[in-house]
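J.: okay, sequence plus prediction incoming.
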Amino acid sequence: MGFLDRSRTIAPPDWNRWLVPPAALSVHLAIGQAYAWSVFKPPLEDALGLTGTQSALPFQLGIVMLGLSAAFGGTLVERNGPRWAMFVSATCFSSGFLISALGAWTQQYWLVVLGYGFVGGIGLGIGYISPVSTLIKWFPDRPGMATGIAIMGFGGGALIASPWSAQMLESFGRDSGGIARTFLVHGVVYAVFMSVGVLLVRVPATVAEKAVARSAVNVSARNALRTPQFWCLWVVLCFNVTAGIGILEKASPMIRDFFEGTPVPVAAGAAAGFVALLSLANMVGRIAWSSTSDLVGRKNVYRLYLGVGALTYLVLALAGNASKPLFVVCAMLILSFYGGGFATVPAYLKDLFGTYQVGAIHGRLLTAWSLAGVLGPLIVNAIADGQLAAGRSGPDLYTTSLFIMMGLLVVGFVANELVRPVDAKYHEPVGEVVR
């Protein structure tokens, strides 16, 4: 389709580069709905007779497909440009909701899993990486800030989607028909909203692209996989995400369990407010810490994520139930590092591998997220279930998993220290990059 061709998105000389972040945000705010999946869990369980494990399948498959589609589609995104990628993302993500609506209406849960998890998950992955290399090329002076603005939208999408979805479920009903109508509205509205990004996005003019090609480092996605730097960053991202998502997935029951034996236990409403605070910390951390990385360097800011994160987990394990404010502040700090890690890694990749195929490299790196999305909740839930079966309660349900998370962050800290500039033998010839 000519409209989606990369050549049709080349910006005129007077194009304002600050129009590109809103284009990216229109996609990321939409696909960030994934973090609000828990709103649909209780009504689906009641309407279709599902267990908690079964109702989590669409979300889990969506995160797995996010990593896989980003990895396998990254090169296509680089080749075909951001407009093509945003269009594919909008089509898949919106279609996923429409298929899920059919599944809820006919009470065929496998269609919900197929739609939201598989088809929608492809839209998540392609949409997540679609603006990365474009933003870095438009903002070579502030790549951390630029990618942080866009990826902030993914963290903040749930702040919009969660109350919106809850309100629609109250209006349409929490039976299968009401769920189907809610999915249908999501599919239509997100298709329109994401189309803004498709229409607005532009890539730098050819002269700017050639200037980028003359930069000191340009490594192809294929060669990046052969470098130790890529795999060090893979470990860093995987363990930083594992540590954050473990708390995020279990946040509401965790804070209630930690303070169940205190004179003033945490009520269900307060626990829901705690989850909202964590989402806010996740979102703000993406722009704040990634922008900070432009000033202090990527390696230094990851030292903060991993080193201070490990110490924060230690505080939670040893004294988390001593004070509610202490628990909340520690958890919010960890979630800000979780979000910041996502937003900073594209700029870290640009520093190491150049802008030549940074989107494709980023896509391959996101396979770390696929593993972490399973690993983090598995560690926290499996250990909590085991401790509960052994007759323990309160903070004892989580102490072991908190120490494990601390250990993973220490391993990530070591991996970050091992990162060095990429050897020149992996660089692409300038002529190839220009071509």
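T.: Sure thing, it's come through.
J.: CA only for contacts and neighbour counts going forward, please
T.: Fine.
J.: for the stretch 201-350 of the chain, which segments count as helices?
T.: Ranges of helices within the stretch 201-350 of the chain are 206-213, 221-224, 228-258, 268-296, 298-303, 309-319, 324-353, based on DSSP state H, counting those that start in this stretch.
J.: any idea which of those gets closest to residue 182?
T.: Closest to residue 182 of the helices of the stretch 201-350 of the chain, according to CA to CA: helix 268-296, at 21.4 Å.
J.: tell me the buried residues in that closest one?
T.: The neighbour-count check on helix 268-296 (16 or more other CA atoms under 10 Å) flags 271-272, 274-294 as buried.
J.: put this next to the first one:
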Amino acid sequence: MTAITEGMAGSPGLLDRERIIAKPGFNRWLVPPAALAIHLCIGMAYGFSVFWLPLTNAIPGEASEACKAMGLGTALFTTECNWRIADLGWIYTLFFALLGCSAAIWGGWLERGGPRKAGFVSALCWSGGIAVATMGVMTHQLWLMWLGAGVIGGIGQGLGYISPVSTLIKWFPDWRGMATGMAIMGFGGGAMVGSPLAQKLMEHFSADGSIGVWQTFLTMAAIYLVFMMGGAFGYRIPPAG
């Protein structure tokens, strides 16, 4: 009966938890690089300030009195005024508010569905959010920046943050502190890698007279998608017991 039930149910999907249970003899030290691949990408949230100064000068010329006196609501939808650093800084708030909320809401789903599925969704949200923010820069719509990088990207951060931590702790029950530290190291190091990369890309793309931010966003979104997908599909979980 069990065999018939398994046959009717079919084999587990590519993202299912059952698909990534490690076989006997699997080397647990192959898991930390997969975790770092995801955390190094979402850790770029700490380095987003590298974009603030170029974005505050996206529209050339001196600001009008109306632009100087505009409120946050006006800044969200204006296409005629440069954004202020304070307006852009709200993306930080959204990043980490959504990180905490999504981790709390979908933490149980991660344990049931497995880290590969969570890492896959995280990659789509983080890279897709940056792609939406690219549209915000191109059309000079701050609300799109908030929605893309802050909200969608923040959800991707939350899922991407907890999946490596949860997985590494399962593989290193004897060194739980070290396992958590390896994951957090990658998250903190994301800006150390991403900020210089963003600076170089903006310098390259600004050669034609533009500020080079939207091109940098799109390039980094593609890079992050590749690395995060590699990390998600590199996940394995230990068998029961």
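T.: Cool, got the structure. Please read these numbers as outputs of a predicted model, since none were measured by experiment.
J.: and the helices of the stretch 201-350 of the first structure, which is most packed in?
T.: helix 324-353 (a mean of 24; mean count of other CA atoms under 10 Å).
J.: what range in the second structure matches the helix or strand just after that helix?
T.: Per DSSP states H and E, the first helix or strand lying C-terminal to helix 324-353 of the first structure is helix 358-365. The counterpart of helix 358-365 of the first structure in the second structure, using TM-score structural alignment, is absent.
J.: I'd like to know which elements helix 358-365 of the first structure is packed against.
T.: helix 57-80, helix 120-129, helix 132-138, helix 221-224, helix 228-258, helix 324-353 (3 or more CA pairs under 8 Å, 6 or more residues apart in numbering; DSSP states H and E).
J.: contact partners of it?
T.: Applying CA atoms under 8 Å, 6 or more residues apart in numbering, the contact partners of helix 358-365 of the first structure are 67-78, 125, 129-130, 132-133, 220-221, 224, 230, 233-234, 345-346, 349-350.
J.: one more time with 7 Å
T.: 70-71, 74-75, 78, 129, 132-133, 221, 224, 234, 346, 349-350 (CA atoms under 7 Å, 6 or more residues apart in numbering).
J.: next one: stretch 8-25 of the first structure
T.: Stretch 8-25 of the first structure has contacts (CA under 7 Å, 6+ apart) with 131, 138, 149-150, 153, 196-197, 200-205.
J.: of the residues you listed, which pair is most distant in space?
T.: Across the contacts of stretch 8-25 of the first structure (CA to CA), the longest gap, 26.2 Å, separates 153 and 205.
J.: higher neighbour count, these two?
T.: Taking neighbours as other CA atoms under 10 Å, residue 153 of the first structure and residue 205 compare with residue 153 leading, 26 against 16.
J.: I figured residue 134 of the second structure hits residue 218, correct?
T.: Yes. Using CA atoms under 7 Å, residue 134 of the second structure makes contact with residue 218 at a distance of 6.3 Å.
J.: which one of the two has more residues nearby?
T.: residue 134 (25 against 19).
J.: what helix or strand does the closest residue to that one other than its chain neighbours sit in?
T.: Of all residues not flanking residue 134 of the second structure in the chain, residue 214 sits nearest, at 4.9 Å (CA to CA, 6 or more residues apart in numbering). Here residue 214 of the second structure sits within helix 213-234, counting by DSSP H and E.
J.: tell me which residues of that helix are tucked away?
T.: 213-221, 224-225, 227-234.
J.: got TSV for the helices and strands packed on helix 358-365 of the first structure, with distance to residue 168 of the first structure too?
T.: Below are these laid out as TSV (distance: least, CA to CA, whole Å):
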stretch	distance to residue 168 of the first structure
helix 57-80	20
helix 120-129	20
helix 132-138	33
helix 221-224	43
helix 228-258	22
helix 324-353	28
